[in-house]
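Student: sequence first, then the predicted structure, then my questions.
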Amino acid sequence: MPAFKTIDDLTNIEGKRVLVRVDLNVPVSEGKVTDATRIERVAPTILELSGKGAKVILLAHFGRPKGAPVADMSLSLIVSAVNEVLGQKILFAADCIGPDAEQAVAAMKNGDVLLLENTRFHKGEEKNDADFTAALAKNGDIYVNDAFSAAHRAHASTEGLAHHLPAYAGRTMQAELEALEKGLGKPAHPVVAIVGGAKVSSKIDLLTNLVKKVDALVIGGGMANTFLAAQGIDVGKSLCEHDLADTARSILAEAQTSGCSIVLPIDGVIAREFKAGAANEVVAIEAIPSDAMVLDVGPKSVSAVNDWIAKAQTLVWNGPLGAFEIQPFDKATVAAARFAAEQTKAGKLTSVAGGGDTVAALNHAGAADDFTYISTAGGAFLEWMEGKELPGVAVLSK
C-alpha cells in the first residue's frame, strides 16, 4: 500500500476551510438515529481539526436519492445525533454547493463545524462530474477523506476533490488503512482467513485472491456446502450452489498450487427446518441425511478452526460459520470468535474483521471489542480483501 498523507502532515490550519468527507449513512427510524457508530468513528477527526481552529465543513451522503432532493434522505435528520456525539452544536446548510453552501461557509468562525446537505442530491456526485467537483472545491482550502467505507466509489466527494485540493487521510481512514496493511498488505505469517456467508457467487474474487495470500483458508457458512458438493459429498437440502462446482474445484486447485490449506467442515449441525430451537443433531459431514440441511459447523470442525487460529499470527475474518442469527446455530461462530478474541487479547494474534454480517456476529459473540480492528466498511472492505484498488485510497497516495 503506497504511503499517504495524514492529518499529522497538516500544519497551521487555523482559519483554513477543511472539507472533510465522512460517512454519516446511519440507520434512522421515526426520525431518530438508531445506531451512531459511524458518527462516533469520525468524531476524532472532526474534533481534532476543530480544536486546531479550522473551519470544518462536512460532506456526506445519506441513502440513495439518485441525484435529486428527497425529504427523508436529508442530512438535517441527523444533526441532533451529530451534536450529541461531538458534544457541541454544528451548523447546517440546505445544499452542498451554490449560494446556500457558500453563505454558510462565509459565516463560519474558526473551530466551527458545518454539515452540508446530502452530496447525492446532485447527479454530479456519483458521476464524479468536473463542474460539480469544482463547485464543492470552491468552499475549501484542504480536503480530508475520512470515509473509507465509500473509498471504493470514484465519486466527486470521495475521489474528485483530491485532484483540486491538497488531500489527506482522516483518523478513521488512517486507522483502517493501517489495520488492513497488517491484515493482508504486510502481515505476520502464518495468516489464516475465515470466510463464511451464504453464497460462493458473491465471494469468488475474494476466495481467488485469498488463496494466493494466506496460509490457511477456513470456509464456513452456506458456501462450505458448495465446496463439499463439488467434492462429491451429498449435502442434502442444505443451501448449495451446485452450478458453481467447477468454480469451487478451480479455487481448491489454485490453493494447492499456492500452498494454502483449505479448511472445510468435518462435521455439521443438521436440522429439518430453518427456525430457532429446531430439533438438531451433529453428524459427520459425509453422513448428512438427504432430507436435512446443515445450519452450522460441528464441534470437531470448530476444534480444527481454533487449532489454526492458535497457530496464526494474523487472522482476517469475513462472514459467519453458520446461521448465527438463529439459536442454536450460532455456536460455532461464537466459539471461534471468542477464541480469536482471547488470542488477540493475549497478544498472540492480530485480528482484522469486516463486513455487515461479520460485525453483527462478533458483537453477538461479545468478541468484537477484543479484535485488533473491526471494519464497518462493508463493500470497501470486501473489495480491499479482493485485492482491488480503491479509488478513494489511491488518490491519497503521496
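Tutor: Cool, the structure landed.
Student: from here on, contacts and neighbour counts on C-alpha atoms
Tutor: Fine.
Student: chain neighbours aside, what residue packs nearest to residue 33?
Tutor: Using CA to CA, 6 or more residues apart in numbering and skipping residues adjacent in sequence, the residue nearest residue 33 is residue 27, 5.8 Å away.
Student: spell out the residue ranges of the strands in the stretch 251-398 of the chain.
Tutor: Secondary structure of the stretch 251-398 of the chain (DSSP state E, counting those that start in this stretch): strands at 261-263, 267-271, 280-284, 293-297, 314-318, 350-354, 373-375.
Student: quick one: the helices in the stretch 51-200 of the chain?
Tutor: 79-86, 98-106, 123-127, 130-137, 171-180 (DSSP state H, counting those that start in this stretch).
Student: got JSON lines for these, with mean neighbour count and distance to residue 240 too?
Tutor: Formatted as JSON lines, the helices of the stretch 51-200 of the chain follow (neighbours: other CA atoms under 10 Å; distance: least, CA to CA, whole Å):
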{"stretch": "helix 79-86", "mean neighbour count": "16", "distance to residue 240": "42"}
{"stretch": "helix 98-106", "mean neighbour count": "16", "distance to residue 240": "52"}
{"stretch": "helix 123-127", "mean neighbour count": "18", "distance to residue 240": "36"}
{"stretch": "helix 130-137", "mean neighbour count": "19", "distance to residue 240": "45"}
{"stretch": "helix 171-180", "mean neighbour count": "20", "distance to residue 240": "31"}
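Student: check it against this one:
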Amino acid sequence: MAWKTLDDMDLKDKRVLTRVDINVPVEAGRVTDATRIERIAPTVRDILAAGGKPVLLAHFGRPKGQRVDDMSLQPLIPALEQHLGAPVVFAADCIGPAAEAAADALQPGQVLLLENTRFHAGEEKNAPELAAAMARLGDVYCNDAFSAAHRAHASTEALAHLLPSCAGRLMQAELSALEKALGAPERPVVAVVGGAKVSTKLELLSNLVEKVDILVIGGGMANTFLAAQGIDVGKSLCEHDMTGTAKDIAEKAARGGCEILLPRDVVVAWEFKEGADSKVVKAEDCPADAMILDAGPDSVAHICQTFDRAKTLIWNGPLGAFEIAPFDAATNAAAAYAAGLSRSGKLVSVAGGGDTVAALNKADAAEAFTYISTAGGAFLEWMEGKTLPGVAALG
C-alpha cells in the first residue's frame, strides 16, 4: 500500500505529533532496557534535522483509562535525553490547555513528551473527541509505533485522519521488511513457525501455506502435526484435539503447492529440566513414557538444506524448548545457519515475535538477520494477513 514517509512532508517549523512505542521496562524509576527508545531515535533526529518540533505520544502499561502515578512517562526523560541527544520537556497530560501551551512553547531542538495516552479511557476506544484534542497539539502526524499498529486507538488510528500523516523511520523499516518477506518476496520463500500450540497460530499457519513455498513447523506444535499422521508422541506437549485442524492445514498446503517440513528425528527426555538425560530417536519412535523437547540433528540438516535453496526466510517461534540446554540445540544451529546465509547476502531473513527474538539472541544470530521485528502482536497479525488499522490509516 502507498504511505508517506518523513521525506514526503514539509516539517520546517511544524509541530510533529509523533506516536512512538516507549513501553520499556522500568525498575526503581530507572529504564532497564532502552531498546525501544533507541529504535525511535532516527525518527526524532530526522524531524529535528528538518526543522520540525517532535511532540511524542505514547502509552505505558495498562492504566485502563485512569491516571496511575506508577505508569507516568516522566521517569523516562533521562533515558530519552540520553538516546535522542536532545532536551526533553514534559507535559502532565496528552490533551488540554497545559499540553497545548507546552506544544506552542516548544523551541527548535527540543522534544516534548506528553503524558501516557492510556490515562484517557477514550484512547483504547478510538474516541474521535480524544483524537481531535490530540490533533490540536500538532501540524503533522507521524506514526512510528508499528508495534501498536494492530490496535485501532485514538493515537494510532483516528488521529491519522485529522492531520497530514506519514510513517516514521521505524514504521517505514518494519513495513519495508515485511513487504519484502510476504508482500513481494524473492522466491523460494521458507517460513519457520514454532511454539507450543497450533491453536494460537491457526490463522498464521492458514495464511502462510498460501504465501510461502516451504513451511517448517517446530516446537510443541510439530507434535500435533506428527500425531495427526498417526505417530505416537508419548507424553509430549500435544493438542490431540487439534489433529483434525492440523490435517486440514496440511491438505490446504498440498493443494497450494506448499511443502510442510516436520521433524524427521527428535530429542526425547523423561523429565523437563536443565541437562536432563536425553536421546535422539526417529520421530516415529518416541517412547511412550518420554516427551519430545527438540528437533534432532537430521531434522536440522534438512532445515539448513532448505535454507540453502531459499531466497527469503520468515521466522516466528523456536524449534524446541530453547530456554534450557540441551533442548536449544536445533534452534541455535538452524538460526546460526540462517544468520550465515543472511550475512553473505544469500538470504533475506525477517523474524519477529517475543520468543523468537529471545531465541535468536540466545543463538547469537539476531544481528545477522536482515530484519528483526520487536512488534509482537502487530508482526503476527501482519503475517496472518490481517489489515493493521494504524497502517491502513496512513494510506
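Tutor: Done, it's in. Small disclaimer: the values here were computed from a predicted structure and weren't measured.
Student: re the thing from before, what's the closest of the helices of the stretch 51-200 of structure 1 to residue 3 of structure 1?
Tutor: helix 171-180 (10.1 Å; CA to CA).
Student: re the thing from before, the residue nearest to residue 33 of structure 1 pairs with which position in structure 2?
Tutor: Matched by TM-score structural alignment, residue 27 of structure 1 corresponds to residue 25 in structure 2.
Student: for the residue nearest to residue 33 of structure 1, what are its contacts?
Tutor: By CA atoms under 8 Å, 6 or more residues apart in numbering, the residues touching residue 27 of structure 1 are 33, 34, 35.
Student: most neighbours, which of the residues you listed?
Tutor: residue 33 (16 neighbours; other CA atoms under 10 Å).
Student: the residue nearest to residue 33 of structure 1 and residue 39 of structure 1: what is the separation?
Tutor: Per CA to CA, to the nearest Å, residue 27 of structure 1 is found 11 Å from residue 39 of structure 1.
Student: ok, residue 114 of structure 1 next?
Tutor: Plainly put, residue 114 of structure 1 is 14 Å away from residue 39 of structure 1 if you go by CA to CA.
Student: so stretch 39-49 of structure 2 corresponds to what in structure 1?
Tutor: Stretch 39-49 of structure 2 maps onto residues 41-51 of structure 1, going by TM-score structural alignment.
Student: mean per-residue distance, the matching stretch versus structure 2.
Tutor: Here the mean offset of stretch 41-51 of structure 1 against structure 2 after fitting is 0.8 Å, by mean CA distance after the TM-score superposition for structure 1.
Student: so how far is that stretch off the chain centroid?
Tutor: Once both centres are worked out by CA atoms, centre = their mean, to the nearest Å, stretch 41-51 of structure 1 turns out to sit 21 Å from its chain's centre.
Student: show residues contacting that stretch.
Tutor: With contact meaning CA under 8 Å, 6+ apart, stretch 41-51 of structure 1 is reached by 20, 22-23, 55-56, 85-86, 110-113, 146, 170-172.
Student: then stretch 273-282 of structure 1?
Tutor: Contact with stretch 273-282 of structure 1 is made by 267-272, 292-293, 295, 298, 326-328, as judged by CA under 8 Å, 6+ apart.
Student: repeat that for stretch 365-384 of structure 1.
Tutor: Stretch 365-384 of structure 1 has contacts (CA under 8 Å, 6+ apart) with 38, 148-152, 176, 179, 206, 333-335, 337-338, 340-342, 344-345, 350-356, 359, 362, 389-390.
Student: that stretch: end-to-end distance?
Tutor: Across stretch 365-384 of structure 1, the terminal residues are separated by 25 Å (CA to CA).
Student: sounds good, over and out.
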